[in-house]
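> I'd like to go over a predicted model; first the sequence, then the structure.
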Amino acid sequence: MSQIVAKSNRVYEGNDKEMEAKGGKVVRRKRRRTMWEGESCVVCGDRASGYHYNVLSCEGCKGFYRRVVTEENKILICKFGGKCKMDLYWRRKCGACRLKKCQLVGMRPEYVSNREPKKRQKPALPKTPEVKNVQAKRQLFWALLGFDSLLQADQVALIKASTVDASFLRSAYSFAKNPEKQMKQTNKIIASLKNEAIDLPVRRFYDRFAAMKPSLTMIGLLVAMAVFSADRAEGITEPQKVEEAQVKLVKALQFVCVRDNQPKVFPKLVLKLTDLRYLNHAFSNLLKHESNSHLMNPLLRELWDLE
C-alpha cells in the first residue's frame, strides 16, 4: 500500500512543465519560485527575469536592448523632448528614452552576443524599392524633433521640397563608402534621363563630399536641415517653428563636428546645402521634361510635382 501511495505522489518532470499524479488524475504542479521572484525591472518596472547585460531587467527590456545594440545605424529620437517617464506604457511609445534609461541603469553593450541575427522571412508582396525608400524617409521625418507638431499641410510641403535633397545626400554617403558601385547606379539614372546636363555637377558633388569623410550622424543632421527649410517650401503656415528647429539642428551639427575632431568640416557641410539646391532644381527640371514621367510611381509623381 505504501508503494502505491509513493507511486501516486511521484513527480514527472519535463522540459517545459512539471506534472504531478494525484488521485488517478494528472494535474499541473505550481510553478517554482525563482531567485528573482518579486523583483522588478530597473528600466520599466515590469517583473524581472534575471540579470541581463549587467542589469536586473525583464525579458522585454533585454530583447529591446539587444536589438538596438546589434542593429547597425539604429537611430532613436524622442518626440517629447527626451523626458519620458519609463514605465510599462511608455516603454512601447518612446524607444529613445527607453534606451537612455537602459544606459543610465548600467546596461553594457559589450555583454551582448555578437551572433548573427536570424534572417527575416520575406514578405508575401514585397514593395518596390522606390516606394520603400520614400516611406522610410517619411518615417524618419516624422521622428524628427518637432516635426510632428507642425500642421499637416506644412509637413507635406517640407517633405515635397526636400525629397530630392535627401536622395542626393544618401547617394553621396554611399559613394563615399563605395565609389564604384554608387557611380554605376548614378550612370544608369543619368542614362535613363538621356540628358548629361546634370552629370558633371553630380560627380563633382560626390567627389567633394567624399573628401570630407562625413559620418552617418552628420548625414542624418544634414537631411534634417534640408527638411526644415521654410524658405524653400511654398505656403508654410508656421515658418517660425521650422526656423527654430533648423537652428537647433545647425548647433547639433556643429557639436558633432567638434566632438569628432572635424571642426573645419562644419562650414563645408553647411555650404553643401547650397549645392543641393542647384542639383534639386536641375533634377526637377529634367523630370518635368521627361517624356516617360507618366510611367513613374504615383507617389513619386506627387512628391516631385509631375502631375
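Yep, it's here.
> rest of the way, CA atoms for contacts and neighbours
Will do.
> what's the neighbour count on Pro214?
Number of residues near Pro214 (other C-alpha atoms under 10 Å) recorded here: 19.
> hang on, I meant Ala161
Ala161, neighbours per other C-alpha under 10 Å, totals 23.
> Now do the strands in the protein.
Here the chain has its strands, by DSSP state E, at 11-13, 18-22, 25-28, 50-52, 55-57.
> hey, which of those strands is tucked in deepest?
Among the strands of the chain, ranked by average contacts under mean count of other C-alpha atoms under 10 Å, first place goes to strand 55-57 (a mean of 22).
> Please compare the first structure with the one that follows:
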Amino acid sequence: MATSLVCHVCGDRSSGKHYGSICCDGCSCFFKRSIRKRALYTCISGQGGCAVDKARRNWCPFCRLQKCFTVGMNATAVQEERGPRKNRKLQARIMLKKSVLLNLSAEFRTPETILPSQILAQVLVACIRQARVNESFASFSREQQNQILRHVWFECFILRVANWSIDISSIVERCADESLREIVQRTKALRVDLIEISLLETMILCRKEFALSAKETQQLENTSETALIALGHYSMQQINAVRFGKLLLGLRGLSMHCYEASVRAMFREVAGDGLMEHFVTKL
C-alpha cells in the first residue's frame, strides 16, 4: 500500500486528503460528526494514549479524536464546509429549527426594535436550554443539573451575552454596572468560536464543588478535565498556544461572585426582579 494512501489516523486505506490530513472515509466521517456535534468523549482507559488502528479505531473515540487533531485535521474546515447544492434547502430547514431552540431568531431584529428585557430574557432562556442539551452536562440527574445551575447560571449568561448573535453592547452599556460592562467586554474580546464556547460552558457546568455525592464529584471532575484537554488540543490545533491560557484566564474571571449581583442588578434595571427570578427559581 502506497504511503500516500494510508490513513494517518488508523492506517486504513485512504482515498485522499480530508480536513487537512490524509485519512480514510471512516476517520473523516468520525471527525466531521464529532466536530459538528461538539462531542466530548471520555478515554475508556482513563489515561489516554489508547491504540488507534484499523482494528481498534472504534474502541476509544476520545483517543481517536485526539489522534485526528495530532495528524493535523482541521476543525475549522468542518465548520466552513458547505454541503452539495441539492442538500442546502434541507440544511437550511435544520438550521432554522436549531435557531428556534437557541433563540437565534433575534438575529433578524435590532436591539432598537426589541425591549431590553426581551433580549435579556432570550439570552437567559438560551443559557438554560443550552445547558440542558450540553452532551456532558445532560448525563447528570436533573437534581444535580439544577444544583449546579443555581450557582453558575450567571457565568453562562455573561459568556452568552458577550457572544450573542446580535450586538447588544448598547443594552449592556446602558443597563449594567461598571464591573459587568468590563467583564463582558473582556469576554467579547476573546472572540471565541462555537467549539470554544461549548467547551468553556462544559467546564463552567461540570464543577465538582457543587456535586451532590462522591460519585458525582468524580464524574464532574473527569468531565471537566476531558473538556480542558480537548480545549488545549483545539488551541494547539489552531497553532495558538497562548490562546489556551487566555481562555482559561477568561473562564476564571467569569466565576467571581460579584458578577452574579451585577447581573441581577441589570435585570432589575430593565424588568424588575420578576423576570430573572421566574427562570432561576424554577431550576
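Alright, I've got the coordinates. In this text, all values refer to a predicted model and were calculated from it rather than measured experimentally.
> follow-up on the earlier one: include distance to Pro214 of the first structure when you put the strands of the first structure into CSV, please.
Shown next, in CSV, are these (distance: least, C-alpha to C-alpha, whole Å):
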stretch, distance to Pro214 of the first structure
strand 11-13, 58
strand 18-22, 58
strand 25-28, 60
strand 50-52, 35
strand 55-57, 35
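> Pull the number of nearby residues for Lys79 of the first structure.
20.
> Repeat that for Val105 of the first structure.
13.
> Contacts only, for it.
With contact set as C-alpha atoms under 8 Å, 6 or more residues apart in numbering, Val105 of the first structure has these partners: 42-43, 55.
> Next: Asp12 of the second structure.
6, 23-24, 53-54.
> Mind doing that once more with 10 Å?
Going by C-alpha atoms under 10 Å, 6 or more residues apart in numbering, Asp12 of the second structure touches 1, 5-6, 23-27, 53-55, 57.
> can you check Trp142 of the first structure too?
Counting by C-alpha under 10 Å, 6+ apart, Trp142 of the first structure makes contact with 79, 148-149, 155, 159.
> Mind doing that once more with 6 Å?
Asp148 (C-alpha atoms under 6 Å, 6 or more residues apart in numbering).
> State the distance from it to Gln3 of the first structure.
For Trp142 of the first structure, the distance to Gln3 of the first structure equals 70 Å [C-alpha to C-alpha, to the nearest Å].
> and what of Ala245 of the first structure?
80 Å.
> of those two, who's got more company?
Using other C-alpha under 10 Å, the more surrounded residue of Ala245 of the first structure and Gln3 is Ala245, with 18 against 7.
> Let me see the ranges of the helices in the stretch 1-150 of the second structure.
Taking DSSP state H, counting those that start in this stretch, the helices of the stretch 1-150 of the second structure run over residues 25-36, 61-70, 75-80, 88-101, 116-133, 142-162.
> Out of those helices, which one sits most buried?
helix 61-70 (a mean of 22).
> tell me the angle of that helix relative to helix 25-36?
Relative orientation of helix 61-70 of the second structure versus helix 25-36 (axes from the mean of the first three to the mean of the last three C-alpha atoms, to 10 degrees): 100 degrees.
> which residues touch helix 61-70 of the second structure?
If you take C-alpha under 6 Å, 6+ apart as the criterion, helix 61-70 of the second structure is touched by 9, 41-43, 50.
> Hmm, Gly106 and Tyr53 of the first structure touching each other?
No. Assessed by C-alpha atoms under 6 Å, Tyr53 of the first structure is found out of contact with Gly106, at 8.2 Å.
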